[in-house]
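**Student:** Fold the following for me, if possible:
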Amino acid sequence: MAEEEKAPETARKGSNLYIGFAAPERLGVPEPASKVLHYEAGGESFDYEAAAAHLPVYTNDGRVLAKMFSLTFVKLEDGKQDEKRPVTFCYNGGPGCASVPVDFGGMGPFRVATDGVEHLSYPIEAEQNPWSLLRLSDLVFLDAPGTGFSAVAEDADPKKLFGIDGDADAFCRAIMEWLDSHARWGSPVYLFGESYGTVRNSVLMRVLGEHDVKVAGVTMLSSIFDWVQTQPGEDLYYLGMMPTYAATAQYFGKAGQDTDVDTWFDQAMAWNEDVLAPALLKGDRLGSEKEAEVASQMSGFIGLPAEQIQRAHLRIGLDEFRRSIIADEGKVCGRLDMRFSSPAPLASQDSAEWFAGEDAADDAVESSWVTAFRRFLSQTLGYRNPAVYLNSNYEGVGTSWNWDHAEPGTMETVHAPNVSYDIAVALKRNPHMKVAFLGGRYDAATTYWNTVHDVSCLYLPEDLKERVEFHRYGCGHMAYVDVPTLEALFEDMRAFYAKK
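**Tutor:** Okay, the predicted model is just below:
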């Protein structure tokens, strides 16, 4: 039996948390549902209210653009919420992904227990999470329009929502609606985004400020900021991958066996910048002899033959590395978390596009999180929505995403945005804001080196640098899969929220 079914609870339909919420029948969404539950984990014990509802995304003239599904957890003291307690708005990325992994993966009050890098099986149960951010802040998990149970209004243009700037604007409006309807304008506002959610965070932290919402803190988990690194042949891509390859090669026993994991990663980061970067910059001016020398050194880091590396002119793509590093075992490694592995595809299954989407790290856990989430909604909250829950809707959302972005300070709209500029603008406007960048050694989806590089290129003044912190863990993209990481992450977040 799942822990949420054991917890003391009191049914609360039409809770006071929904004062000011637009009539559900007008929006065409189910009635909100909420219950009071009891949290007892990590040495803490308290009641909290869990509530499932939709937040209307209003235009300036009051029309509804979208209905954004939210799952809210609010700590209660003597049956009441603390109007000054921090509230953190959490979401995943994609674009086209719902917030379930961030919630039932590790940040919410319930978590599906993981089994290292093994695939999860039945029974799928959620247990009370001793590392939940609910211990530090009230939580609101938001599904972007077009994902989860969030829908675009029939008379609205999806193009205004499915894009970098439109998406941030929609989240800004939903957050303001939540603060209004919950009477929480006195609460410090925090943002927690993963993956593309860090792109959203970057723009949103600026846009919220422009709407007079003072953001206290932003957590960037598994970040990507400069979209240039995703372009074909871009050397920033190969530089980002190299330290991650080195960590993976060490994990699978192909390199670095006599070195501590953090020392090894630091050595790879340093070699990457001091040797590989200038070598890539020179192109064929490097010369074959020097190229062979660099390839030999790189082989010692990433565990592939020097000849293979030199044939690629020091530029090893992710698919090639995933197919090669444990090919002697008949396996391929994961992408989101390269520690995960699965049997290699058949020789006839040679589609690069298909292979890029096949990921043992995702297969191992994703469906279990969604199962636990749906069970929580129906059996614990009594919430029923006849719509299909779209945990991943890349086909409907991501494929039509508008990547154009109005870069602050340039007066230009660019097609390959660098949203780190938005971070710098937001910090300069609000020097009391704090930002935490969290990343994993084994994340090949949003590589750690690129995050460090992008932020370093902002040339922030020293007083703002003091508002920025970096935390690197022994995990992949979804840090909460890894229990030691989750423990460390919670302690880092405890200090982050306490920071003045």
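
**Student:** From here on, just use CA atoms for contacts and neighbour counts.
**Tutor:** OK.

**Student:** Specify the local secondary structure of T244.
**Tutor:** Of the three states, T244 takes helix according to DSSP: H, G, I helix; E, B strand; the rest coil.

**Student:** number of nearby residues for it?
**Tutor:** 26 (other Cα atoms under 10 Å).

**Student:** try L204
**Tutor:** Using other Cα under 10 Å, L204 has 27 other residues around it.

**Student:** what's it in contact with, if anything?
**Tutor:** A168, D169, F171, C172 (Cα atoms under 8 Å, 6 or more residues apart in numbering).

**Student:** close enough to count as contact, the second one and V207?
**Tutor:** When you say that, I think you mean D169. Yes. D169 is within contact range of V207, at 7.1 Å (criterion: Cα atoms under 8 Å).

**Student:** for the contacts of L204, which one is nearest T259?
**Tutor:** For those, the residue nearest T259 by Cα to Cα is A168; the value is 42.9 Å.

**Student:** now that closest one: how far from D212?
**Tutor:** Separation of A168 from D212 (Cα to Cα, to the nearest Å): 15 Å.

**Student:** With V388 instead?
**Tutor:** Separation of V388 from D212 (Cα to Cα) stands at 36 Å.

**Student:** picking that back up, between the contacts of L204, which sits nearest L460?
**Tutor:** Nearest member of the contacts of L204 to L460, counting by Cα to Cα, is A168, at 23.6 Å.

**Student:** what's the spacing between the closest one and G94?
**Tutor:** Taking Cα to Cα as the measure, A168 falls 14 Å from G94.

**Student:** So between those two, which is more surrounded?
**Tutor:** Comparing A168 with G94 by other Cα under 10 Å, the one with more neighbours is A168, at 25 against 17.

**Student:** which SSE is the nearest residue in space to the more buried one that is not next to it in sequence in?
**Tutor:** The shortest distance from A168 to any non-neighbouring residue, by Cα to Cα, 6 or more residues apart in numbering, is to L204 (5.1 Å). Assessed by DSSP states H and E, L204 sits inside helix 196-210.

**Student:** which residue is nearest the middle of this protein?
**Tutor:** For the chain, E194 is the residue whose C-alpha lies nearest the centre (Cα atoms, centre = their mean; 1.2 Å).

**Student:** Would you check how far apart it and Q257 are?
**Tutor:** From E194 over to Q257 the distance is 31 Å, taken as Cα to Cα.

**Student:** And for A356?
**Tutor:** A356 is 29 Å from Q257, by Cα to Cα.

**Student:** ditto for D61
**Tutor:** Distance from D61 to Q257, by Cα to Cα: 62 Å.

**Student:** just D212 next, same as before
**Tutor:** Taking Cα to Cα as the measure, D212 falls 52 Å from Q257.

**Student:** out of those two, which sits in the more crowded spot?
**Tutor:** Applying other Cα under 10 Å to D212 and Q257 shows that Q257 carries more neighbours, namely 13 against 10.

**Student:** Now show me the structure for the sequence below, then we'll compare the two:
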Amino acid sequence: MSRKLITVLLVFSFSFGISASEHLRQLEIDSSNTTKHSTKINGKKVSYSATTGTQPVWDKEGHPTASLFYTYYQRTDIKDNSTRPLLISFNGGPGSASVWMHVAYTGPRVLNVDNEGFPLQPYGVKTNPYSILDVADIVFVNPVNTGYSRVLPNKEGKMPSKEQQKKMFFGVNADIKYLADWVNTFVSRTNRWRSPKYLIGESYGTTRVSGLALELQNRQWMYLNGVILVSPTDIGIDRKGPVKAANRLPYFAAAAWYHNALASELQSKDLLELLPEVEGFTINEYIPALAKGGFINAEEKQAIATKVAHYSGLSIDEVLGSNLDIATSYFWKALLRNRKQTIGRLDSRYLGIDKKTVGERPDYNSELTSWLHSFTPAINYYLREELDYVTDIKYNMFGPVHPWDRTNNKTGENLRQAMAQNPYLNVMIQAGYYDGATNYFDAKYTMWQLDPSGLMKERLSFKGYRSGHMMYLRHDDLRDANQDIRAFMKATLPSKDKAAKY
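**Tutor:** Take a look at the predicted model:
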């Protein structure tokens, strides 16, 4: 097309009132769209509505600074929601959309995957027969720059600088602060102040919800009944040095057992029989040995290396060559080297193949590439074609939020303090045994260290599953993990005569 013809078309467009601004790819700042549905959960019919929309974040002067995309599921055959739980769901990253738990775990629709969680075509979603929507309403929240959520121009019409955006949104404490404000507005708009409230976060989302528990309580005067930590991070609880190194071993043993890479006397045991044995060795022998560093005597070092090799599926030479401290990336590359395969980081059931069998780490994360097969087409199809949310904005599976400010992370201590101040507040941890990124034994250690007094340990619980970071991708764990949430909610909804007091 000639430049002259383009000019004529532009003049024609503006003459008839068609401006370039009408074609800007912009997020609608404040919107909602509701559709009606029904499903079967545990064999019983459940009618529900799904509201997709955007809700702003405002600054102190009342100017919108960002708008967050959310999906809110509400059972429609319940007349009184004052005793019906509201579950507020966040994923992690930081920079990850809420897609993962939305269309694979607690929501009414889940991915079209096989029983072990591997992708199937045609891509899409199917009924989730185990969704907790029968007992709780759910809102899936996408933090700034994830999903369809976006930063907005300032009152002068200019985008904030990268440094300004970091200060406003992209850090441990900034994230918690603006999300607490957003949750307050959402609860007010949906008339859910009387409802029991629960937070669930996965991966970095556990850092987020741990901090939110106290922020909501102390700054928004909103008290929770429960916090669910799925595949938790360290939530600011220190586990460096010998503890960090040794805590990997139970996960190594689980992954090696899954791939039949251990000695026959270990393979003959069930996983849940093997793991307590490895955990005991880790606490009682491995951590003390690593604490001795280079001053451990040769005989003890050899004995420890022999046991670590026995439990990990690696050779004694590999363990000694690592000075007893085996990097997870090396383990993913080395465990099945003789089979010319690597194992996944977030879920070590997944296998990969590298260009070369030599090396210190895999070429790629085999589990993540598999998941993106399923999740990306599914969420784009589902929101647009089933929930009728139509936009030209790109759905960010992973959004631009870095560099993330990780300083002053006291979220674990904040969660402890929130529990201490609120006798109703309970915490449940869910973790997959084959997760090599946020391993299950680190999750147990975090639970043990969360309340050093031990006075609240009856309000802390752990659930483990025979899968990885997203344990719910495996059919049996989808069923069991959702049922564990149901049981947790039932146990943490106090009777009418049970006051919040010690």
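
**Student:** which residues touch the counterpart of the residue nearest to the centre of the first structure in the second structure?
**Tutor:** Under the alignment (TM-score structural alignment), E194 of the first structure maps onto E202 of the second structure. Shown in contact with E202 of the second structure (Cα under 8 Å, 6+ apart): F90, N91, G92, L229, V230, S231, P232.

**Student:** quick check, nearest of those residues to R349 of the second structure?
**Tutor:** Nearest to R349 of the second structure among these: S231, at 16.0 Å, using Cα to Cα.

**Student:** burial of the aligned partner of the closest one in the first structure, as a residue count?
**Tutor:** Residue pairing (TM-score structural alignment): S231 of the second structure is matched to S222 of the first structure. Neighbour count of S222 of the first structure, defined by other Cα under 10 Å: 28.

**Student:** hang on, the earlier thing: could you dump the contacts of L204 of the first structure into TSV and include distance to Y245 of the first structure and secondary structure?
**Tutor:** Converted to TSV, those look like this (distance: Cα to Cα, whole Å; DSSP: H, G, I helix; E, B strand; the rest coil):
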residue	distance to Y245 of the first structure	secondary structure
A168	33	helix
D169	36	helix
F171	35	helix
C172	37	helix
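
**Student:** Can you tell me which of those residues is closest to D284 of the first structure?
**Tutor:** For those, the closest approach to D284 of the first structure (Cα to Cα) belongs to A168, at 42.2 Å.

**Student:** Residue in the second structure paired with the closest one?
**Tutor:** In the second structure, the residue paired with A168 of the first structure is I176, using TM-score structural alignment.

**Student:** ok, now which ones touch its match?
**Tutor:** R208, V209, G211, L212, E215 are the contacts of I176 of the second structure under Cα under 8 Å, 6+ apart.

**Student:** Tell me where the second structure has strands.
**Tutor:** For the second structure, applying DSSP state E gives strands covering 31-41, 44-58, 64-75, 86-90, 109-111, 125-127, 137-141, 150-151, 197-202, 226-230, 342-343, 351-352, 426-432, 460-465.

**Student:** Now render those as a markdown table, adding distance to L271 of the second structure.
**Tutor:** Formatted as a markdown table, the strands of the second structure follow (distance: least, Cα to Cα, whole Å):
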| stretch | distance to L271 of the second structure |
| --- | --- |
| strand 31-41 | 30 |
| strand 44-58 | 34 |
| strand 64-75 | 37 |
| strand 86-90 | 30 |
| strand 109-111 | 27 |
| strand 125-127 | 31 |
| strand 137-141 | 33 |
| strand 150-151 | 44 |
| strand 197-202 | 24 |
| strand 226-230 | 21 |
| strand 342-343 | 18 |
| strand 351-352 | 20 |
| strand 426-432 | 12 |
| strand 460-465 | 11 |
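
**Student:** just those: most buried one?
**Tutor:** Among the strands of the second structure, ranked by average contacts under mean count of other Cα atoms under 10 Å, first place goes to strand 342-343 (a mean of 28).

**Student:** Which residue range of the first structure does it align onto?
**Tutor:** Mapping strand 342-343 of the second structure onto the first structure (TM-score structural alignment) gives residues 332-333.

**Student:** chain center to that stretch: distance?
**Tutor:** 22 Å (Cα atoms, centre = their mean, to the nearest Å).

**Student:** just stretch 60-72 of the first structure next, same as before
**Tutor:** With Cα atoms, centre = their mean as the basis, stretch 60-72 of the first structure stands 22 Å off its chain's centre.

**Student:** so that stretch aligns onto which residues of the second structure?
**Tutor:** Counting by TM-score structural alignment, stretch 60-72 of the first structure corresponds to 60-72 in the second structure.

**Student:** Assess the claim that N154 of the second structure and T65 are in contact.
**Tutor:** Yes. Using Cα under 8 Å, N154 of the second structure is in contact with T65, at 6.5 Å.

**Student:** re earlier: which one of the contacts of L204 of the first structure sits closest to V275 of the first structure?
**Tutor:** Ranked by distance to V275 of the first structure (Cα to Cα), the contacts of L204 of the first structure are led by A168 at 38.5 Å.

**Student:** Compute the number of surrounding residues for the nearest residue to S132 of the first structure once chain neighbours are set aside.
**Tutor:** Leaving aside its chain neighbours, S132 of the first structure sits nearest to M107 (4.7 Å; criterion: Cα to Cα, 6+ apart). Neighbours of M107 of the first structure under the rule other Cα under 10 Å: 25.

**Student:** Could you measure from M107 of the first structure over to F192 of the first structure?
**Tutor:** Look at M107 of the first structure and F192 of the first structure: by Cα to Cα, they are 10 Å apart.

**Student:** Please apply the same query to H38 of the first structure.
**Tutor:** Applying Cα to Cα, the value for H38 of the first structure to F192 of the first structure is 24 Å.

**Student:** for T59 of the first structure, same thing?
**Tutor:** In this view, T59 of the first structure and F192 of the first structure are 24 Å apart by Cα to Cα.

**Student:** Over to V102 of the first structure?
**Tutor:** Taking Cα to Cα, one finds V102 of the first structure at 9 Å from F192 of the first structure.

**Student:** what do the two both touch?
**Tutor:** Common neighbours of V102 of the first structure and F192 (Cα under 8 Å, 6+ apart) are C90, Y91.

**Student:** Share the number of residues neighbouring the equivalent of V243 of the second structure over in the first structure, please.
**Tutor:** Alignment note (TM-score structural alignment): V243 of the second structure maps to L236 of the first structure. Neighbours of L236 of the first structure under the rule other Cα under 10 Å: 18.

**Student:** ditto for L425 of the second structure
**Tutor:** 25.

**Student:** The alignment partner in the second structure of E307 of the first structure: how many residues sit nearby?
**Tutor:** Alignment note (TM-score structural alignment): E307 of the first structure maps to D317 of the second structure. Other residues within reach of D317 of the second structure, judged by other Cα under 10 Å, total 14.
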